[in-house]
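Participant: Model the following, please.
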Amino acid sequence: MKGGFLFSGRFTIFNQLARTKQARQCRCGYSWHHLYKANFQINSSFNIIRRGCCITGEILSGNIAIGMRADLTAIGLTVRPIISDFGFLRNSESKTEDTGLVLFDLPAFEESYLKANAPFHTPIPIML
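Facilitator: Okay, here's the model as predicted:
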């Protein structure tokens, strides 16, 4: 039985489907590559009162618009919050400029996870 494994009477074939983070394929073979429009690397995060959680960082590729979703599964969270606003933040001490994305309807646990573990070296995809 080439390319498989026999376990409790069921034969599972492992070499037919790519199950990597980049492939994003389900068992039917459908690919979600056309939904990803940008990559964003998170440097820090903070809360804005009555507006949501803001993540700051840089856009590595693509374009970001209001209404797109930030796919946080790449950094270990299982949410895809909507981007409700964005802007530019200038740091006068280091003379750098970051992009800020305001995430709408992000649960409290995910906000605290972003604050505690930032910066992230893995870029997150931004999707439609």
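Participant: When you work out contacts or count neighbours from here on, use the C-alpha atoms and nothing else.
Facilitator: OK.
Participant: for the chain, longest strand please?
Facilitator: As assigned by DSSP state E, the longest strand anywhere in the chain is strand 36-48.
Participant: From the chain's centre, how far out is that strand? Work that out for me.
Facilitator: Relative to its chain's centre, strand 36-48 lies at 8 Å (C-alpha atoms, centre = their mean, to the nearest Å).
Participant: Surely Gln22 is within a helix?
Facilitator: No - Gln22: not assigned to a helix; according to DSSP: H, G, I helix; E, B strand; the rest coil it is coil.
Participant: Surely Asp105 and Ile83 touch.
Facilitator: No - counting by C-alpha atoms under 8 Å, Asp105 does not reach Ile83; the two are 9.4 Å apart.
Participant: So for these two, which residue has more residues nearby?
Facilitator: Ile83 (22 against 15; other C-alpha atoms under 10 Å).
Participant: returning to what we had before: so which other helices or strands are in contact with the longest strand of the chain?
Facilitator: On a contact count with 3 or more C-alpha pairs under 8 Å, 6 or more residues apart in numbering; DSSP states H and E, strand 36-48 meets strand 52-62, helix 108-117, strand 124-127.
Participant: residue contacts, Ile83?
Facilitator: By C-alpha atoms under 8 Å, 6 or more residues apart in numbering, the contact set of Ile83 is Ala65, Ile66, Gly67, Met68, Arg69, Ala70, Leu101, Val102, Leu103, Phe104.
Participant: Please provide the structure for the following sequence as well, for comparison with the first:
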Amino acid sequence: MDQETTDYIINYFGNLMTKNEKLALKHQMSSFKSNENPQFRKIMIDKGWISSNPEITNLLENSYEVFKQNIVTRVMTETPEKVFFNNCPKCDKLARTPHAKQCRFCGYSWHHLIVAQFKLNDTIQITGRQFFLIGQIIEGEIREGQRIDLRILGLNKKIKIESIEFALKHQDEKVWEDISLGTNELTEQDKEYLKSIHPFKESLDIIIE
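Facilitator: Have a look, this model is predicted:
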């Protein structure tokens, strides 16, 4: 895999790395930053950011670049469906980040396909009804028939919004109203996956196609 794609996966899908891979990456970065500063290096060692554990350091024995390639090979073998490649709809080249909306190669912009941003806070399956994604609208307007792009969360799906309801929320004596987006287009495995990655860090694009 080329260097650009490798760095894209390492930089934006670090959640798919194993515990030891994350520790080895921290070891590499801390070692590099403190290479010419013994005092800073001692601080990194005391914090455990520079490791002496062979299980960690051996991952880097064949160079940092080989280490990154090994991570990407494993991720793309075990969980390829969880990596979202934000390719340009026109030229199909990889955008700089998963959130980019304009191609750095051909200049094409796909901002017009995104009608709203949705902050996902929770999910719920109501017996005999749809599966609901609950949260707040960050910007734009959401309507039935639009689609929720879940690729940034590791699900290669753009699910149709089949209903919109409101959910009253209570916490710390505060009361507010969230919006609930209902869909029937997720499998049981998809639903369990979404539940497993809570809390959600990324906002979701609401799109038209």
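Participant: TM-score of the superposition?
Facilitator: Aligned and superposed, the two chains score 0.76 in TM-score terms (TM-score structural alignment, normalised by the length of the first structure); 113 aligned residues with a C-alpha RMSD of 2.4 Å.
Participant: looking at the helices and strands packed on strand 36-48 of the first structure, which is buried most?
Facilitator: Looking across these with neighbours counted as mean count of other C-alpha atoms under 10 Å, the highest average goes to strand 124-127: a mean of 22.
Participant: Kindly spell out which helices and strands sit in contact with it.
Facilitator: If you count contacts as 3+ C-alpha pairs under 8 Å, 6+ apart, strand 124-127 of the first structure packs onto strand 36-48, strand 69-70.
Participant: Dump these into JSON lines; add mean neighbour count and distance to Pro123 of the first structure as well.
Facilitator: Below are these laid out as JSON lines (neighbours: other C-alpha atoms under 10 Å; distance: least, C-alpha to C-alpha, whole Å):
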{"stretch": "strand 36-48", "mean neighbour count": "19", "distance to Pro123 of the first structure": "4"}
{"stretch": "strand 69-70", "mean neighbour count": "22", "distance to Pro123 of the first structure": "11"}
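Participant: Of all the ones you listed, which one is nearest Asn91 of the first structure?
Facilitator: Closest approach to Asn91 of the first structure among these is made by strand 36-48 (12.6 Å; C-alpha to C-alpha).
Participant: Can you tell me the closest non-neighbouring residue to Glu185 of the second structure?
Facilitator: Computed as C-alpha to C-alpha, 6 or more residues apart in numbering, the closest residue to Glu185 of the second structure that is not its neighbour in sequence is Ile159, at 5.9 Å.
Participant: Where in the first structure does the helix or strand where Ile71 of the second structure lies fall?
Facilitator: Ile71 of the second structure belongs to helix 64-78 when elements are defined using DSSP states H and E. Counting by TM-score structural alignment, helix 64-78 of the second structure falls onto no part of the first structure.
Participant: list the helices and strands that helix packs on?
Facilitator: On a contact count with 3+ C-alpha pairs under 8 Å, 6+ apart, helix 64-78 of the second structure meets helix 3-12.
Participant: Using the three-state scheme, assign the residue nearest to Glu185 of the second structure.
Facilitator: At Ile159 of the second structure the chain is in strand, as set by three-state DSSP.
Participant: Hmm, Ser84 and Ala70 of the first structure touching each other?
Facilitator: No - with contact defined as C-alpha under 8 Å, Ala70 of the first structure does not count as touching Ser84 (10.6 Å).
Participant: Mind listing the shared neighbours of those two?
Facilitator: With contacts defined as C-alpha under 8 Å, 6+ apart, the residues shared by Ala70 of the first structure and Ser84 are Leu103.
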